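Undergrad: What follows is a predicted structure for the sequence shown.
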Amino acid sequence: MQKCITSLFVMALVFSACHRNAITGRNQLNLIPESEVQAMAFTQYKEFMTANPAVPLNTNKDAVMVKNVGDRIISAIKKYYTEKGLEKELENFQWEVNLVNNKEPNAWCMPGGKIVVYTGILPYTLNEAGLAVVMGHEVAHALARHGNERMSQGMFQQLGGMALSAALASKPAETQNLFMMSYGIGSNVGVMLPFSRKNELEADRLGLMFSALAGYDPRESIAFWKRMAAASGGNKPPEFLSTHPADETRINELQKIMDQTVMQYYRK
């Protein structure tokens, strides 16, 4: 009887926590209100940037490039959301784009629009279009609430599905570590929680669209992911690939949607 009651409680919890994402149209497990996730994200972002100061725009051309590419993608996203009548989805976003000195080939976008690119990924992006592939992909993860989805899954499995405020109060270290792992922040976060294949394909598709709408050739994505795949050299892959698998399957999937993306969204 107790097991039955527990099962019913779990089913009710999961059902009540399902959220339909405005841009993907898919139901997700979101145990945490997006407002709470964004509040935590802004706190973690501030701490990260204090420990990892941004590369100054006035002294570094790469920092200027990252800012310019990010601004173009953000502008394209705002326009797209407005055209689709989804502007309320972005009303609490506080967009910010920074480059930080870190040799890890990594990049991420927090809930609420805080975007960070590591200098270590620039040798793989090579150009603005390659950088747009990375930034579009990471912003897509944030807009599709993939981090919230996998953090919710982690909280359900590790913390019994308790509310974020309760988890922070009773288990602050575990909760903060789960957040860092869920969003791939920092270079010493341990084993990051993997995105599902569905999450990755959504981020690929949406990221490709966003970079194309921003005026970057989406076909550069194929060359970029091939460079990232080759970077492993048969050994442990770069941190960026621990949750972003670059393999023939991914490249094949990108090629399937490439012609349509170019025709429908790319404007030089």
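TA: Right, received. Where do you want to start?
Undergrad: Could you use CA atoms for every contact and neighbour count after this?
TA: Will do.
Undergrad: tell me which element Pro123 is part of?
TA: Counting by DSSP states H and E, the element that carries Pro123 is helix 122-125.
Undergrad: Which parts of the longest helix along the chain count as buried, going by neighbours?
TA: Longest helix in the chain by number of residues (criterion: DSSP state H): helix 61-83. Neighbour-count burial for helix 61-83, counted by 16 or more other CA atoms under 10 Å, picks out 62-67, 69-74, 76-78, 81.
Undergrad: again, but for stretch 252-263
TA: 254, 258, 261-262.
Undergrad: Could I get the full set of helices for the chain?
TA: Going by DSSP H, the chain shows helices at 2-16, 34-51, 61-83, 122-125, 128-143, 146-158, 164-170, 172-183, 197-213, 220-231, 239-242, 248-265.
Undergrad: Use this one as the comparison:
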Amino acid sequence: MHPILRFLLIACGFASLLAACETAPVSGRSQVMLVSENEEREMGLQAYREVLSKEPLSRDAQTNAMVEKVGRRIANAAEHPPQELWRAPRFRWEFKTVDKNEPNAFCLPGGKVVVYTGLLPITKTETGMAVVIAHEVAHALARHGAERMSDQMVASVGTAAAAVALSATVSGRSRTYLPAMMAAVGAGATVGYILPMSRAQESEADRIGLVLMAMAGYDPREAVALWERMRAASSGKRQAEWLSTHPADTTRIADIKRWLPEALQYYKPR
């Protein structure tokens, strides 16, 4: 390749990366996004359909109603944020409970939330469930799945090639990156591998989630008790995939306590 052409490709790559910069909600952290919101939502919908085709849905009406209720309250909070926190999402929310003894949950892009019944002994209460769902919705609000995929694209193909990838068709990239999208949001076990969030993203989802649940009328202080129960449940056992890349329990609980004053500003009990 001619040196000038190579230089132009690299320059275009850096320009594309700069144009793709976004800011995460609440934390204000800078992000690079090489996946558009439309692409992200399409992949989320495809992944959601794949999950539902493989996993047994709960037939427990009470559990389903509780997950739906909590999810709708969190979703309503996500759609009506104080202006300075985030841009209201354009999601078509759905909430499903999978009947599986596994402590797992995820929110696919576009607002498709899946909760496994294996979490119920740990969440215990409606507010405990709100901690989990708010954390997962926070991942979707902050577009962590798309960000993780973007990181992988840049790392694997380089800046210039990543810029070229921006012009790929939605349908073509959806087929190529669907497994990665599923893995990036925690549904990777259904396709055989995990593309974990970074610890920074997990901590960010904790912080955003506290604000979300507080806005939804759930006491964010319950998050401390929830993660203490999570720590007790995982003690001495093989760690669940959902928890494998999360911050250490002691660090997470300390961070949550530090962020509680921020979240409590938005808390109005119902």
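TA: Now that the structure is in, tell me what you want to look at. The structure presented is a predicted model; accordingly, all values stated were derived computationally and were not measured.
Undergrad: Would you mind pulling the contact partners of the longest helix of the first structure?
TA: 55-58, 87, 90, 95, 97-99, 117, 128, 131-132, 135-136, 210-211, 213-214 (CA atoms under 8 Å, 6 or more residues apart in numbering).
Undergrad: Buried deepest among the helices of the first structure, which one?
TA: Highest mean neighbour count of those: helix 128-143, a mean of 25 (counted as mean count of other CA atoms under 10 Å).
Undergrad: now that one against helix 172-183, angle please.
TA: Between helix 128-143 of the first structure and helix 172-183, the angle comes out at 130 degrees (axes from the mean of the first three to the mean of the last three CA atoms, to 10 degrees).
Undergrad: can you redo the helices of the first structure as a markdown table with distance to Thr24 of the first structure?
TA: Listed next are the helices of the first structure as a markdown table, based on distance: least, CA to CA, whole Å:
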| stretch | distance to Thr24 of the first structure |
| --- | --- |
| helix 2-16 | 19 |
| helix 34-51 | 16 |
| helix 61-83 | 12 |
| helix 122-125 | 27 |
| helix 128-143 | 9 |
| helix 146-158 | 11 |
| helix 164-170 | 25 |
| helix 172-183 | 19 |
| helix 197-213 | 8 |
| helix 220-231 | 21 |
| helix 239-242 | 23 |
| helix 248-265 | 16 |
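Undergrad: Minimum distance to Gln28 of the first structure: which of the ones you listed has it?
TA: Between Gln28 of the first structure and the helices of the first structure, the shortest gap by CA to CA is with helix 146-158, which sits at 6.4 Å.
Undergrad: which residues in the second structure does the closest one align to?
TA: Counting by TM-score structural alignment, helix 146-158 of the first structure falls onto residues 144-156 of the second structure.
Undergrad: how much does that stretch stray from the first structure?
TA: Its aligned residues in the first structure lie a mean 1.3 Å from stretch 144-156 of the second structure after superposition (mean CA distance after the TM-score superposition for the first structure).
Undergrad: Contacts only, for the residue most central in space within the second structure.
TA: In the second structure, the C-alpha nearest the mean C-alpha coordinate belongs to His139, at 2.4 Å (CA atoms, centre = their mean). The contact partners of His139 of the second structure, taken as CA under 8 Å, 6+ apart, are 107, 145, 185, 201-202, 205.
Undergrad: Any idea how far apart the tips of stretch 206-225 of the second structure sit?
TA: Stretch 206-225 of the second structure has an end-to-end distance of 14 Å (criterion: CA to CA, to the nearest Å).
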